[in-house]
Structures are given as C-alpha cells and as structure tokens.
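1. With the input below, show me the fold.
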Amino acid sequence: MIVWINGTHGVGKTTTAALVQRLVPDSRVLDAEKVGETLMDISPGLPWTGNFQHWPPWRPLVVETAHQVLDYTGGTLVMPMTVLVEEYWREIGDGLRQHGIPVRHFVLHADRDTLRRRIEGDTVMGPSDFRLAHLDAYDHAARTWLHAEAEVVDTTRLTPTDAAERIAVSLAG
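-> As a prediction, this is how the structure comes out:
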C-alpha cells in the first residue's frame, strides 16, 4: 500500500511522513521529489518548465519507482509529495492502480495565515518564496478537487506528531 501525504509546500509533509513511518509497521518513506531531483541532474538539462512535475517523465517514473520498491520490499510506502494539478494526480493514481497498488491519500491542511507563518519562520529551510508562491495553487486545488479526493488532516492546531497519529489511527481503522 501507499500512504500518500499531500498538501501545499511547507505544511509539514516530510516531517509528518517520517513520524507516520515510525507508527506504521513494515513501512518506509519514498519521497517522490527525489525522482524530480534525478531528472534535474540530467545534463545537459531538460527544458525548464518551472517545476519538475511538469516534465512528462516525472509522473510515470514516480509510479514505476513506487511499484519496483514495493515489489522488492513489500509493506507500505509513505510518500510525502505535493501534487496540486488534478491531471497529474489522476495519472499517478491510475498508474498505481494498474499495478494493483492501493493508495490512501491524505492532505495536510492549515489555514493560510498559519501556512505563511510556518513558511516564513522555517528554521531548517528558511523563508521560501517558492513555497509562498504556491499558496494560491493549493487554495484552488483544495476548493476544486483535492479535498474531495483525500482524507483531510487539518494541522492548523496540530503538531506533526498529532497529525501522524491521526493518519496512523485512520490507517488502522
């Protein structure tokens, strides 16, 4: 199974995923961003689109990477990755279904003011214009399709540990 942890940039997906991994037996974290980083390392580079998710190879490579890892290890993959384009989510989901891989899709949500404070106060990555620039895209996705496609965990007043525990309880239930 895949536990996909979605949400906007800076909401706490990577931190929460590591905590979920500790709570879910026989699980491991696969960050789909690493697939994008691999594509970014191609030299000379691929035509820049502003986001590696827009490169057509990224989505099937994420699917195939997850499929191969699960075939090799079994268990559960916890995948923290922002996907705000519905077409991309459908492509990934369809590809995983074709391999017979069940997906539990969670979205970490926080109100806009909380997100802005978290992004601007991030002591690890520092303030990020990239993260702030995606708040509108997240709002649009949340209103139009994303929240209807996932189990929403409102982290506005939760710690990452609390969010991870809610996900683990949902998975066990």
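2. From now on I want contacts and neighbour counts done on CA atoms only, so please keep to that.
-> Noted.
3. Looking at this structure, which helix is longest?
-> Secondary structure of the chain read by DSSP state H shows that its longest helix is helix 58-73.
4. list the buried ones in that one?
-> W58, R59, L61, V62, V63, E64, A66, H67, L70 (16 or more other Cα atoms under 10 Å).
5. For the fourth one, give me its contacts.
-> Contact partners of V62, counting by Cα atoms under 8 Å, 6 or more residues apart in numbering, are A32, V35, I92.
6. closest to A163 among the residues you listed?
-> Using Cα to Cα, A32 comes nearest to A163 of the contacts of V62, at 20.4 Å.
7. another one to check against the first:
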Amino acid sequence: MIIMINGAFGSGKTSAAKALQPLISNSMIYDPEEIGYMLRKLLPENYREENERTDDFQDIELWRILTVKTAKEVK
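-> The predicted structure is shown next:
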C-alpha cells in the first residue's frame, strides 16, 4: 500500500508523514522531492526543454517518470 500526501509547499506534508510513519507497520517515507533535487544538479537549466525551465522540478518530465518508477521499485 502506498499512501500519498499531497499539498502546497510548506503545508506540513513531511510533518504529517513523520507523525504517521511510526503508526503504520513496515512503512517508510518516500519523498519524491529528493529526485527533484537530484535532477536539478544533473540537468542544468540550459539542458532542459523550454517548458521545464522553471523553479519547480515538477515541470521536468523526467521527474514525473522517475518518481513513479522509483515508487514502484521501492514498493
């Protein structure tokens, strides 16, 4: 089972996940923002598509692909 917590930046998603995680046996926290931070380092802005050149790594198509694939593999 995967429980996704969605919301705006700074809304408390990580805090909520940290509070819930000990209550759910055999659980872990998977933070797809870590993939975004990695991609920012690996893909300089000039290597990205025009529509991906924003401050939001969620606009990078590869982030969306890797987030799902990584979740499947971790599960």
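8. Okay, strands next: where are they in structure 1?
-> Along structure 1, the segments classed as strands by DSSP state E run 2-6, 27-29, 76-80, 103-109, 151-154.
9. now the longest helix of structure 1, how far from the chain's geometric center?
-> From the chain centre to the centre of helix 58-73 of structure 1 is a distance of 15 Å (Cα atoms, centre = their mean, to the nearest Å).
10. ditto for stretch 77-97 of structure 1
-> Using Cα atoms, centre = their mean, the offset of stretch 77-97 of structure 1 from its chain centre is 8 Å.
11. Residue range in structure 2 corresponding to that stretch, please.
-> Per TM-score structural alignment, stretch 77-97 of structure 1 has no counterpart in structure 2.
12. tally of neighbours for F57 of structure 2?
-> Counted with other Cα atoms under 10 Å, residues neighbouring F57 of structure 2 total 19.
13. Would you confirm that it contacts G36?
-> Yes. Between F57 of structure 2 and G36 there is a contact at 5.4 Å, judged by Cα atoms under 8 Å.
14. Show me whatever sits in contact with both of these two.
-> Each of W63 lies in contact with both F57 of structure 2 and G36 under the rule Cα under 8 Å, 6+ apart.
15. hang on, the earlier thing: next, format the contacts of V62 of structure 1 as a markdown table and append distance to M79 of structure 1 and neighbour count.
-> As requested, the contacts of V62 of structure 1 are arranged in a markdown table below (distance: Cα to Cα, whole Å; neighbours: other Cα atoms under 10 Å):
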| residue | distance to M79 of structure 1 | neighbour count |
| --- | --- | --- |
| A32 | 7 | 20 |
| V35 | 12 | 18 |
| I92 | 12 | 20 |
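16. Between those residues, which sits nearest L77 of structure 1?
-> Nearest member of those to L77 of structure 1, counting by Cα to Cα, is A32, at 10.9 Å.
17. Which residue in structure 2 aligns with that closest one?
-> In structure 2, the residue equivalent to A32 of structure 1 is P32, according to TM-score structural alignment.
18. nearest residue to that match other than its sequence neighbours?
-> T67 (5.8 Å; Cα to Cα, 6 or more residues apart in numbering).
19. quick one: the one you found and M38 of structure 2, what's the gap?
-> In this view, T67 of structure 2 and M38 of structure 2 are 12 Å apart by Cα to Cα, to the nearest Å.
20. Closest to the centroid, which residue in structure 2?
-> P32 (1.7 Å; Cα atoms, centre = their mean).
21. What's L61 of structure 1 aligned with over in structure 2?
-> Alignment note: L61 of structure 1 maps to L66 in structure 2; criterion TM-score structural alignment.
22. Tell me if I'm right that that match and I35 touch.
-> Yes. The pair L66 of structure 2 and I35 passes the contact test of Cα under 8 Å, sitting 7.4 Å apart.
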